[in-house]
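**Student:** Pasting the sequence and the predicted coordinates here, then a few questions.
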Amino acid sequence: EALLKNDVISKEDCVKRLTTANINSNQFSALVCFTFNLGCGAYEDSSIRKKLNAGDIKGAANDFALFNKAGKTVLKGLVRRRKAERDLFCKSGGC
């Protein structure tokens, strides 16, 4: 449990450090979930972060769907996960 907590905290710190846009708590949680799954480096290089920091909130939200593959194979589980992250990101008027 302590290892999981530390891992989540490190992903939260990553999102805080790399996100310059003002975001709400739902957007933050969605980004932490994304980063927990793919890693801080993937978030740093992602079009989601780049669009978000450039002020393109809808573009960032739409790009969650791009991260649905393992290798070149689309996985249903990743499609569901990215949809859930996008839905959370857009909840409460986030998009």
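**Tutor:** Sure thing, it's come through. Computed from a prediction, not measured in an experiment: that's the story for all the values here.

**Student:** For the rest of this, base every contact and every neighbour count on C-alpha atoms.
**Tutor:** Noted.

**Student:** any idea how far the residue sitting nearest the centre point of the chain lies from residue 72?
**Tutor:** Taking CA atoms, centre = their mean, the centroid of the chain lies closest to residue 31, which sits 2.9 Å from it. Distance of residue 31 to residue 72, given as CA to CA, to the nearest Å: 23 Å.

**Student:** Okay, one more to line up with it:
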Amino acid sequence: MNRTPIFAAVRHLLARPLIEADVRALDTAIDAALELPSPLAVGPQGVALVRRFEGLAKVRADGMVEAYPDPGTGGDPWTIGWGATGPGIGPGTVWTRAQCDARLEADLARHAEEVAEAIGDAPTSQQQFDALVSFHYNTGAIARATLTRRHIAGDYEGAAEEFSRWVYAGRKVMRGLVRRREAEAGLYGGRD
């Protein structure tokens, strides 16, 4: 990285030449800024949790996987594989197991990035992160959930309680969502 423009800007702001101590302090600050942690990735517990609750439904006798309607609405969004939804997935969509696995990997990476962005630099254990990724994978709500705000504020007990609010589909409590949120809250709180 060319640091000359940075040093020139600081010299201009200070209206004086930089001394050796200034240069060392700037170098240290620039180095620290460049050592930003890489985005968190979902860990094995998070992957297992998503796989457990999403399941690989509608596997045909020939090993191919069919799309199915949302259990809460009986229609959209149509789902295939490990909970994949989106454009091109609807009645009649069929994938191989390899396609399902590849999509899960890509979707988990995208959801992990979105969780990392939503929580910023809030202290987060791997278990908390994995639980948040599972929650977001299922709800898409990490950016707007009170759960996220409580986590960022360091209210981990309050955040863990928020999972239980996300158990509705089609205005009905879904037993599968109740079990999933209990598992996510348990992982989040380190009780998995």
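**Tutor:** That came through fine. Bear in mind the structure is a predicted one, so any value in this text is a computation, not a measurement.

**Student:** Check for me that residue 111 of the second structure belongs to a helix.
**Tutor:** Yes - counting by DSSP: H, G, I helix; E, B strand; the rest coil, residue 111 of the second structure is part of a helix.

**Student:** now the strands: where do they sit in the second structure?
**Tutor:** In the second structure, strands defined by DSSP state E lie at 65-66, 94-95, 168-169, 172-173, listed in chain order.

**Student:** residues in the first structure matched by the second one, start to end?
**Tutor:** Translated: strand 94-95 of the second structure. On the first structure, no counterpart of strand 94-95 of the second structure exists by TM-score structural alignment.

**Student:** which secondary structure elements does that strand contact?
**Tutor:** Judged by 3 or more CA pairs under 8 Å, 6 or more residues apart in numbering; DSSP states H and E, strand 94-95 of the second structure is in contact with strand 65-66.

**Student:** What span of the first structure is the strand it packs on aligned with?
**Tutor:** Using TM-score structural alignment, strand 65-66 of the second structure lines up with nothing in the first structure.

**Student:** Which strands or helices does that strand pack on?
**Tutor:** If contacts are counted by 3+ CA pairs under 8 Å, 6+ apart, strand 65-66 of the second structure sits against strand 94-95.

**Student:** Flag every buried residue along stretch 74-87 of the first structure.
**Tutor:** Neighbour-count burial for stretch 74-87 of the first structure, counted by 16 or more other CA atoms under 10 Å, picks out 78, 79, 81, 82, 83, 85, 86, 87.

**Student:** Kind regards, and thank you for your time.
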